[in-house]
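Trainee: With the input below, show me the fold.
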Amino acid sequence: MYHRDRSPCSALAVSRSVERPRAAVLLLHGGHEYGTSAPGAWNLPAARMVPFERAVRRATKEHDVLIGRVRYRCRGWNGGRADAAHDAERALHELARVAGDVPTVLVGHSMGARAALRAAGGAHVRGVVGLAPWCPPEDSVRHLDGRHVVLLHGDRDRVTDPKASADFLARARAAGADASFVEMRGSGHAMLRRSAAWHELTTSAVTGLLGLTPLSSPFTGEGRLLSGA
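Mentor: You can find the predicted model right below:
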């Protein structure tokens, strides 16, 4: 059995270890545009991902799936430093040492989704599930060729832009990604309204992308733009 790495220098915090992992899920919580101080032991962006982690645990309980979280050095993205993206890449390298060459899905919210999308070129990354993602138009999509990208975004989000997510998906699709967008009607950035639907769609995407269950209809069909899920 693998032990959780509590080293402050580690970018990976393993929350569910298995003896012989067949797949892995890595969760990335949100943050701030700027901020160089370290996140506290308990903070709201991290708390928002707790029910998603629980849902993924339940959905994968019959499978040998390692679950981990990215541990950020800084609260913020911090412009060209892209601190969260570098932490995501470090966590993926650590995950490969712990779990081996297993298919991996990244699940990120807001800044965490941006970091996940940036790190999705990693050798073992099967796909990304982005929740209310931060998708600036300058972010590259070339490395997403051959990857699965699923973005869920509330139409009442006032923190990150649903249209920017749809535009990002269109660019990713043109670059060769298998990409789907789901508009969560009536929901905002905190994902509290229709939370059950958020959790169900996220876990369905994760298990489908890992090949544990059939990929459900909202995430199939190349080039589909979906709304009203």
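Trainee: drop to CA atoms for contacts and neighbour counts, all remaining ones
Mentor: Noted.
Trainee: What is the subsequent helix or strand relative to the helix or strand harbouring residue 67?
Mentor: Assessed by DSSP states H and E, residue 67 sits inside strand 65-70. Following strand 65-70 in sequence order, the next helix or strand is helix 83-99 (DSSP H and E).
Trainee: run this one through as well so I can compare:
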Amino acid sequence: MRVLLVEDSPRLQRSLGAALRKSGYAVDIAGDGEQGLWLAETNSYDAVVLDIMLPKLDGLSVVRQLRAKGRDTHILLLTAKDTVDDRVRGLADGADDYLVKPFALEELLARVHALCRRTYGGKSTSICVAGLELNTSSKTVKRGEHIVDLLPREYRLLEYLAARTGQVVTRTEIETHIYDDLATPMSNVVDSAICALRKKIGNERIRTRRGLGYIFG
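Mentor: Next up, the predicted model:
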């Protein structure tokens, strides 16, 4: 899953970016509203974490412009203003959720994950497919009664493939939604990740469509 963080505080950029990456997300970071708007318009994100108080262009203006251009990416607003009017205005402009500063890091991660689930039409915290059970809340995978030991990014890759069961998922889509600066045109990071995942869940669950991509299920 790929997330855009738009936040002007270097401290929050570092802490939130590190926490999101540790949870397995690919993360792009912008330090002002204009850069955030440009990134959100030119890339495909599963969620955007957007501070309201930003230099050059405030967060609410970013939301309005994205919605006016038909971009339906799920947006979590970060606000230091805990008044009903501010929250209502943000939601009315097109934001999907809000979080008031200061907040617990665990709550932000939970809200981002909930927005990413919405992207693929999932509300349940359990995905059962191909003999596996994914718990999207605890980020665990079971095969029968046994827990499959996955690294965070391996889990994210599996969850992304499982959300698109039966569909061809291209290398580019995986690079876009799971990786950030780790993937380059000459990189084999996707091939390596698929190989590692197959070893843990079984080769038969991920099929290769040569020249097209991968099919899970």
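Trainee: Would you report the TM-score computed for these chains?
Mentor: Overall, the chain-to-chain superposition scores 0.42 on the TM-score scale (TM-score structural alignment, normalised by the length of the second structure); 120 aligned residues with a C-alpha RMSD of 3.5 Å.
Trainee: Which neighbouring elements make contact with the strand holding residue 67 of the first structure?
Mentor: strand 12-16, strand 23-28, helix 83-99 (3 or more C-alpha pairs under 8 Å, 6 or more residues apart in numbering; DSSP states H and E).
Trainee: Could you check those and tell me which one is nearest residue 162 of the first structure?
Mentor: Among these, strand 23-28 comes nearest to residue 162 of the first structure, with 19.1 Å by C-alpha to C-alpha.
Trainee: can you pull the buried residues of the closest one?
Mentor: For strand 23-28 of the first structure, the neighbour count (16 or more other C-alpha atoms under 10 Å) marks 23-28 as buried.
Trainee: Also stretch 30-43 of the second structure?
Mentor: Buried residues in stretch 30-43 of the second structure, defined by neighbour count with 16+ other C-alpha under 10 Å: 30-37, 39-41.
Trainee: Distance to residue 201 of the second structure and secondary structure added to those residues, as CSV?
Mentor: Output for those, formatted as CSV (distance: C-alpha to C-alpha, whole Å; DSSP: H, G, I helix; E, B strand; the rest coil):
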residue, distance to residue 201 of the second structure, secondary structure
30, 36, strand
31, 39, coil
32, 42, coil
33, 42, helix
34, 43, helix
35, 40, helix
36, 37, helix
37, 39, helix
39, 35, helix
40, 34, helix
41, 36, helix
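Trainee: Can you tell me which of those is nearest residue 11 of the second structure?
Mentor: Closest approach to residue 11 of the second structure among the buried residues of stretch 30-43 of the second structure (C-alpha to C-alpha): residue 31, at 11.3 Å.
Trainee: Now for the buried residues of strand 23-28 of the first structure: which two are most distant?
Mentor: 23 and 28 (16.9 Å).
Trainee: Residue 49 of the second structure in helix, strand or coil?
Mentor: Using DSSP: H, G, I helix; E, B strand; the rest coil, the structure places residue 49 of the second structure in strand.
Trainee: Name the SS class of residue 199 of the first structure, please.
Mentor: Per three-state DSSP, residue 199 of the first structure ends up helix.
Trainee: For it, give its distance to residue 96 of the first structure.
Mentor: 26 Å (C-alpha to C-alpha, to the nearest Å).
Trainee: Regarding the second structure, what is its longest helix?
Mentor: Secondary structure of the second structure per DSSP state H: the longest helix is helix 105-119.
Trainee: Could you figure out how far that helix is turned away from strand 47-51?
Mentor: Going by axes from the mean of the first three to the mean of the last three C-alpha atoms, to 10 degrees, helix 105-119 of the second structure is angled at 140 degrees with respect to strand 47-51.
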